[in-house]
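Peer 1: what follows is a predicted structure for the sequence shown.
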Amino acid sequence: MENRFKIFISGQKYFGEEVLRLCKNLNIDIVGVCCPLDDKYIGKAARRWNIPIIPAGTLTADKMPECDLGITAHSFDYIGKKTRYIPKHGWLGYHPSLLPRHRGRSAIEWAIRMKEPITGGTVFWLNAGIDRGDIAYQDWCWIPPAYYLEPSKSAAKLWRDELCPMGLKLFEIALKDVLNGEIKRKPQDNQFSTFEPDTNVKDIFRPDLLMIEHK
């Protein structure tokens, strides 16, 4: 009997579903999914294919099935140390920035707010830090100057038009390489690193949030 490559996915929404679909197209076994129980994308797809679901926020090493690779796809769950060590090759995630720039949950919007001309996406290996793991694959795209006028709306558009398709393309490259036994890792250069707060959280006791224009 063929010993097929096994993947576990922690994710949600459209991007999570598309990563699941990508794995199916590559003939990869998906041994489980961690997602919100009401997710209408990857959750619905997992139920359709009878893939076991672990509710978002409850993933632990005790619940995690043995597999070759873990993937985070639009996941906000923290993958703990014991859980990170269960997959044979570790965990790959996608972050919509050119890491080490713009670590954190609002990476796209901060690149726009800082009026940067380019941004990009990074598939990286998860470690204990937030968006700090070794880089596997990266690509870039332009930020049109008109986007600077409405950072929040523009961030959603840039994700939809550029960074979401880019992430799927990078995951496809990464998965094909891993399937062929090729593992790429390059440490992030921390002299260029930035970390910004979540723009959806307004806390007057956080001076770093004063960088955000309050409307």
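Peer 2: Yep, it's here.

Peer 1: okay, CA-based contacts and neighbour counts for the rest of this
Peer 2: Fine.

Peer 1: ok, and for the helix ranked longest in the chain, which residues are buried?
Peer 2: Counting residues, the longest helix found in the chain (DSSP state H) is helix 164-179. In terms of neighbour count (16 or more other CA atoms under 10 Å), helix 164-179 has its buried residues at 164, 166-168, 170-172, 174-175, 178.

Peer 1: got TSV for those, with distance to residue 9 too?
Peer 2: What follows is the buried residues of helix 164-179, written out as TSV (distance: CA to CA, whole Å):
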residue	distance to residue 9
164	17
166	18
167	15
168	14
170	16
171	12
172	14
174	15
175	13
178	16
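
Peer 1: ok so, going back, show me what the longest helix of the chain packs onto, helices and strands only.
Peer 2: helix 13-25, strand 118-125, strand 135-142 (3 or more CA pairs under 8 Å, 6 or more residues apart in numbering; DSSP states H and E).

Peer 1: I'd like to know which elements the second one is packed against.
Peer 2: If I follow you right, that is strand 118-125. By 3+ CA pairs under 8 Å, 6+ apart, strand 118-125 packs against strand 91-95, strand 135-142, helix 164-179.

Peer 1: now do the most centrally placed residue in the chain against residue 50, distance only.
Peer 2: For the chain, the residue nearest the mean C-alpha position is residue 94 (3.1 Å; CA atoms, centre = their mean). Residue 94 is 25 Å from residue 50, where distance means CA to CA, to the nearest Å.

Peer 1: hang on, the earlier thing: residues contacting the longest helix of the chain, please?
Peer 2: Under the criterion CA atoms under 8 Å, 6 or more residues apart in numbering, residues 5, 15, 18-19, 22, 94, 96, 121-123, 136-139, 183 lie in contact with helix 164-179.

Peer 1: repeat that with 7 Å
Peer 2: 15, 19, 94, 121, 123, 137, 183 (CA atoms under 7 Å, 6 or more residues apart in numbering).

Peer 1: likewise stretch 75-85?
Peer 2: With CA under 7 Å, 6+ apart, stretch 75-85 has contacts from 10-12, 56-57, 60-61, 64, 90-91, 128.

Peer 1: and stretch 35-44, by the same measure?
Peer 2: 10-14, 16-17, 54-56.

Peer 1: residue contacts, residue 137?
Peer 2: Contacts of residue 137 (CA under 7 Å, 6+ apart): 122-124, 170.

Peer 1: what about versus this one:
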Amino acid sequence: MKIVFAGSSEFGIPALKKLKEKHQLLLIISQPDRPAGRNQRIKPCPIARFAREQGWELYQPENINSPESVDKISKLYPELLVTASYASLIKKELRQIPTFGAINLHPSLLPKYRGPTPIQTALLNGDHKTGTTIFRLTSRLDAGPILAQRELVILPEDNYGSLKEKLANISAELLIEIIPAIKDNSLTERPQDENLASYTHKFSKKDLWINWDNKIKNIFNQIRAFSPSPGARTSIHNTNLKILQAEIYDSSKNDKPGTIAGFIKNKGILVNCQDGQLLITRIQAEGKKVMSAWAFQLGARLSAGESFVPFNQIFMENSFREEL
């Protein structure tokens, strides 16, 4: 099938690879290069970077729905438009160009978790199951009829990075499986149940900071949801830290939340939460490389009884309005 692909994040790369292998990939569309990072250097999004590395034709319009974009895509006579985390609305004129319309890959079991952060939200909520949905694009956000779904069990050791990779791979596999049925019109579409719809939102920097007064499971899930990037945050000894991995160690013991309860040799740092102790195992100090929490505490000379900076103090000293 002749396909145009639109995407921006790493989530779409496995699907892009599969489409290139199995079908005629006419064009790859991604967002324009933007300023990123502390130095605000102009950088391509992951899809654009990957396409350039492969030497594939890339198109980066400021507005995919502009007359110029519509004209360019129309002249290719595509049969299908596939999108995956493209981060822009695809309007009706563009959706109607391909013979078999436009479809999207979404990393949740729609109608649950519509919107931009379904993977992080599933982890934050402590869900045990998620999945991927391929649906037909309409004018409403993630609300089009479902073409196919596949479930995935969320393991206790999963974090945002591992879960995103798994969902990206099963989305790519499912896409390749259903394209023949799309072409011969043998795929049954089913409408989403609006009564079951839920929505996710973009996170701000405030969402990254750990409130040690919270329940231990909530803190554990927060660390998973933002690891390996951008990382759940805390601070001690005037040093900001990313907490990248932790374990629920003991739900029967606790002391003042945020205090260091002790250390486990060659493993990490025990921290008191509202209803138990969390074992921090991997950490990254600001401007430093990722290391074991045990190695960090040796260098930082932490002591039992010391406290991480309280969430309210962090909140008062910083502005967290900006989105991630």
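Peer 2: Perfect, I can see it now. Keep in mind that what you see is a predicted model, and the values were worked out from it rather than measured.

Peer 1: superposed, what's their TM-score?
Peer 2: The TM-score (TM-score structural alignment, normalised by the length of the first structure) is 0.78; 195 aligned residues with a CA RMSD of 2.8 Å.

Peer 1: make TSV out of the contacts of residue 137 of the first structure and add distance to residue 35 of the first structure.
Peer 2: Listed next are the contacts of residue 137 of the first structure as TSV, based on distance: CA to CA, whole Å:
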residue	distance to residue 35 of the first structure
122	22
123	20
124	20
170	22
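
Peer 1: can you tell me the distance between the two ends of stretch 46-62 of the second structure?
Peer 2: Terminal-residue distance, stretch 46-62 of the second structure (CA to CA): 17 Å.

Peer 1: quick one: buried residues of it?
Peer 2: Applying 16+ other CA under 10 Å to stretch 46-62 of the second structure flags 46-51, 58-60 as buried.

Peer 1: and which of these is nearest to residue 268 of the second structure?
Peer 2: residue 46 (33.4 Å; CA to CA).

Peer 1: thinking again about what came up before, among the contacts of stretch 75-85 of the first structure, which ones are in strands?
Peer 2: Among the contacts of stretch 75-85 of the first structure, DSSP state E puts 10-11, 91 in strands.

Peer 1: what is the aligned counterpart of residue 183 of the first structure in the second structure?
Peer 2: With TM-score structural alignment as the criterion, the equivalent of residue 183 of the first structure in the second structure is residue 187.

Peer 1: quick check, residue 133 of the first structure in a helix?
Peer 2: No - under DSSP: H, G, I helix; E, B strand; the rest coil, residue 133 of the first structure falls outside any helix and is assigned coil.

Peer 1: count of neighbours near it?
Peer 2: 22 (other CA atoms under 10 Å).

Peer 1: again, but for residue 244 of the second structure
Peer 2: By other CA under 10 Å, neighbour count at residue 244 of the second structure equals 27.

Peer 1: please identify the residue in the first structure that aligns with it.
Peer 2: So, by TM-score structural alignment, residue 244 of the second structure is left unmatched.

Peer 1: next helix or strand past the helix or strand hosting residue 244 of the second structure?
Peer 2: Using DSSP states H and E, residue 244 of the second structure sits in strand 239-250. Later in the chain than strand 239-250 of the second structure, the nearest helix or strand by DSSP H and E is strand 260-264.

Peer 1: what range in the first structure matches that next one?
Peer 2: Against the first structure, there is no aligned range for strand 260-264 of the second structure (TM-score structural alignment).

Peer 1: neighbours of the residue lying closest to residue 296 of the second structure once chain neighbours are set aside, just the number please.
Peer 2: In space, and not counting its chain neighbours, residue 296 of the second structure is closest to residue 283: 7.4 Å by CA to CA, 6 or more residues apart in numbering. Residue 283 of the second structure: 26 surrounding residues under other CA under 10 Å.

Peer 1: just give me the match in the first structure for residue 283 of the second structure.
Peer 2: Checking TM-score structural alignment: residue 283 of the second structure goes with nothing.

Peer 1: is it fair to say residue 283 of the second structure lies in a strand?
Peer 2: Yes - assessed with three-state DSSP, residue 283 of the second structure lies in a strand.

Peer 1: right, and residue 86 of the first structure touches residue 69 too?
Peer 2: No - Residue 86 of the first structure lies out of contact with residue 69 (CA atoms under 7 Å); the separation is 8.5 Å.

Peer 1: in terms of neighbours, single out the busier of the two.
Peer 2: residue 69 (22 against 19).

Peer 1: how about that one, what's its match in the second structure?
Peer 2: Match for residue 69 of the first structure (TM-score structural alignment): residue 80.

Peer 1: how about residue 20 of the first structure?
Peer 2: Aligned partner of residue 20 of the first structure by TM-score structural alignment: residue 16.

Peer 1: now for that match: which residues touch it?
Peer 2: Applying CA under 7 Å, 6+ apart, no residues qualify as near residue 16 of the second structure.

Peer 1: again, only using 8 Å
Peer 2: 5, 172.

Peer 1: with residue 135 of the first structure instead?
Peer 2: Counting by CA under 8 Å, 6+ apart, residue 135 of the first structure has contacts 99, 122-125, 184-188.

Peer 1: which one in the second structure is aligned with it?
Peer 2: In the second structure, residue 135 of the first structure lands on residue 146 (TM-score structural alignment).

Peer 1: in the helix or strand hosting residue 234 of the second structure, what's buried?
Peer 2: Assigned by DSSP H and E, residue 234 of the second structure belongs to strand 232-236. Within strand 232-236 of the second structure, the residues that count as buried by 16+ other CA under 10 Å are 232-235.

Peer 1: quick check: angle from it to strand 239-250?
Peer 2: 110 degrees (axes from the mean of the first three to the mean of the last three CA atoms, to 10 degrees).

Peer 1: coming back round to it: switch the buried residues of strand 232-236 of the second structure over to a markdown table; also include distance to residue 123 of the second structure.
Peer 2: Output for these, formatted as a markdown table (distance: CA to CA, whole Å):
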| residue | distance to residue 123 of the second structure |
| --- | --- |
| 232 | 13 |
| 233 | 17 |
| 234 | 19 |
| 235 | 23 |
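
Peer 1: just give me the closest of the residues you listed to residue 122 of the second structure.
Peer 2: Nearest to residue 122 of the second structure among these, with distances taken as CA to CA, is residue 232, at 15.8 Å.
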